[in-house]
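S.K.: structure for this input, please:
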Amino acid sequence: MSLKKAGFIIVLILLIDQVSKIYIKTHFALGNEVEVFDWFRILFVENEGMAWGTKIPGQYGKLALTLFRLVAIMGIGYWLWDSVKKEGSKTLILSVALIFAGAFGNIIDSVFYGILFSDSYGHIAEFLPEAGGYGTLFHGKVVDMLYFPIWKGYLPSWIPIWGGEYFTFFEPVFNIADSAISVGVAILLIFNKKAFPKNAEEQEA
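M.R.: Next up is the predicted model:
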C-alpha cells in the first residue's frame, strides 16, 4: 500500500471523527443521550484522561499526558512512513494507518478543544466563545459518544468476586478515533503473520 492510500484512509477517519465530535459538542449537553436501538445509544461524555477515563494525578498530569501523546504520534507516524518505504505488507500499513488516525483524532481534542469550545455542563457548548474556552491549549477533553449497553443485569451469585453485582456489557463510551485504534491493533494481533510475513517465515525456517 502506498503512502498516498494510507494518507487517504487517515484523512477520511479524521474527518468522520472530528465531524461527529463537533456535532455532538455543539448539539448535546454533557450527559444527553439518544436511544438508537436498545443496544446502541448516543451518549455524550468527555474523557479527561487515558483509556477508560483513567487520569494522571497532579497539576500537570493532563499536560504530561498530552505531550506524551504528541511524542507517541510522531513515533507511529515514523513507523508508518518506514513501513511504506520498506514495502511492508498491506495489512501492516493499514493497521498502522488506523492506529495513527485514531491517535491523531484524540490528540486534536486534547490539544485544541479546551480553547475552541465553552464547557458543556448543563447546556450546549459554544464554538469559539467570546469569553474563551473551558480550558487552555493542551488541556482539552476527548469527546466520546458511542455507547453499546448490549446487556444489563445482575450477575449470578456463583461468579467469583463480581457475583450478585449489577453489570453492563459493554460499559465504556468511545468515539470513532478509539474504534480506529482498536481495529488497527486487532488486525495486528489476529493477522500477525500477514502483517509481518518475513518474521513468520523466519520463525518457520
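S.K.: only C-alpha atoms from now on, for both contacts and neighbour counts.
M.R.: Will do.
S.K.: pull out the buried residues from stretch 26-36.
M.R.: Neighbour-count burial for stretch 26-36, counted by 16 or more other CA atoms under 10 Å, picks out 26-30, 32.
S.K.: for the chain, just list every one of the strands.
M.R.: 33-37, 40-47, 142-147, 151-154, 166-169, 173-174 (DSSP state E).
S.K.: how about the ones you listed in TSV, adding distance to Val185?
M.R.: TSV is the format used below for these (distance: least, CA to CA, whole Å):
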stretch	distance to Val185
strand 33-37	28
strand 40-47	21
strand 142-147	19
strand 151-154	25
strand 166-169	21
strand 173-174	16
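S.K.: the helices in this structure, which residues?
M.R.: Here the chain has its helices, by DSSP state H, at 3-27, 61-85, 90-116, 176-190, 192-195, 197-204.
S.K.: please provide the structure for the following sequence as well, for comparison with the first:
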Amino acid sequence: MSLRKAYLLIFLVLIVDQISKIYIKTNFILGEEVEVFNWFKIHFIENEGMAWGTQIPGTYGKLFLTLFRLVAVGGIGYWLWDSVEKKHSSNYLVVAIALILAGAFGNIIDSVFYGVIFDDSSSQLATLFSKEPYGTYFHGKVVDMFYFPIWQGNLPEWLPVWGGRNFTFFNAIFNVADVAISTGVGILIAFNKKAFHHKEA
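M.R.: As a prediction, the model looks like this:
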C-alpha cells in the first residue's frame, strides 16, 4: 500500500470520527441515550482520558496523557512512513498502523481542542465555537457514544468472585477512534505472521 492510500484511510477515519462526535455534542445532552436496538444504544458520555472510557487520575494526569499521545502519534507516524518507504512491508502492517494512527489522532483532537471550541454539555446542547468554552487547550474531554449492552443480568451464584452480581456484556462505551485503534491492534494480533512478513524485493 502506498503512503498516499494510507493517508487517505487516516483522513476518512478522522472525518467519520469527528463528524460523529460533533453531531453527538451538538444534539445530545450529557448522559442522554437513544435505543437503536435492545443490544445497541447511542449513549453520550465524555471521559478525561484513555481509550474505551477509562481515565487517568491526578491533577496533571490529563495533560500528561495528552502530551504522551502527541509523542506516541509522532512515533506511530514515523513507523508508518518507514514501513511504506521500505517497500517490503505487507499491506496488513500498513493498514494496521494507519488505523492505530487515525484513532490516536482522533482522540487527540478532542483532548487538545474540544475544551476551547465547545461549551458544557451537562445541562444543555453544546455549541460549536462557543464564546464560553468549558475548558482550555489540552484539557478537552473525549466524546464517546457507542454502547452495546448485548446481555444484562445476574450471574450464577456458583461463579467465584462475581457470582450473584449484576453483569453487562459489553459494558464499554466508545467512539470511532477507539474502534480504529482496536481494529488496528486486532489485525496485528490476528494476522501477526502476515503483518510482519517482509515481501521479497
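S.K.: that older thread, can you tell which of the strands of structure 1 is closest to Ile16 of structure 1?
M.R.: Distance to Ile16 of structure 1, taken as CA to CA, is lowest for strand 142-147 among the strands of structure 1, at 13.1 Å.
S.K.: centroid residue for structure 2?
M.R.: Asp178 (2.6 Å; CA atoms, centre = their mean).
S.K.: for that one, give me its contacts.
M.R.: If a contact means CA atoms under 8 Å, 6 or more residues apart in numbering, then Asp178 of structure 2 has 51-52, 103-104 as its contacts.
S.K.: what about the counterpart of it in structure 1, distance to Gly49 of structure 1?
M.R.: Taking TM-score structural alignment, the alignment pairs Asp178 of structure 2 with Asp178 from structure 1. The spacing between Asp178 of structure 1 and Gly49 of structure 1, counted by CA to CA, to the nearest Å, is 13 Å.
S.K.: cool, Ile159 of structure 1 as well?
M.R.: Distance from Ile159 of structure 1 to Gly49 of structure 1, by CA to CA: 31 Å.
S.K.: looking at these two, which is more packed in?
M.R.: Legend: neighbour count by other CA atoms under 10 Å for Ile159 of structure 1 and Gly49, higher for Gly49 (20 against 10).
S.K.: Tyr60 is in contact with the more buried one, correct?
M.R.: No - applying CA atoms under 8 Å as the test, Gly49 of structure 1 and Tyr60 come out as separate, 12.0 Å apart.
S.K.: returning to what we had before: and among the helices of structure 1, the most buried is which?
M.R.: Comparing the helices of structure 1 by mean neighbour count (mean count of other CA atoms under 10 Å), helix 90-116 comes out on top with a mean of 24.
S.K.: packing partners of it?
M.R.: Packing partners of helix 90-116 of structure 1 (3 or more CA pairs under 8 Å, 6 or more residues apart in numbering; DSSP states H and E): helix 3-27, helix 61-85, strand 142-147, helix 176-190, helix 192-195.
S.K.: the same query, at a cut-off of 6 Å, please.
M.R.: For helix 90-116 of structure 1, the contact count by 3 or more CA pairs under 6 Å, 6 or more residues apart in numbering; DSSP states H and E identifies helix 3-27, helix 176-190 as packing neighbours.
S.K.: figure out which of the ones you listed is closest to Ile76 of structure 1.
M.R.: Going by CA to CA, the one of these nearest Ile76 of structure 1 is helix 176-190, 11.6 Å.
S.K.: so how far is that closest one off the chain centroid?
M.R.: Put simply, helix 176-190 of structure 1 sits 10 Å off its chain's centre (CA atoms, centre = their mean, to the nearest Å).
S.K.: that one: average distance to aligned residues in structure 2?
M.R.: Following superposition, helix 176-190 of structure 1 is found to deviate from structure 2 by 0.3 Å on average (mean CA distance after the TM-score superposition for structure 1).
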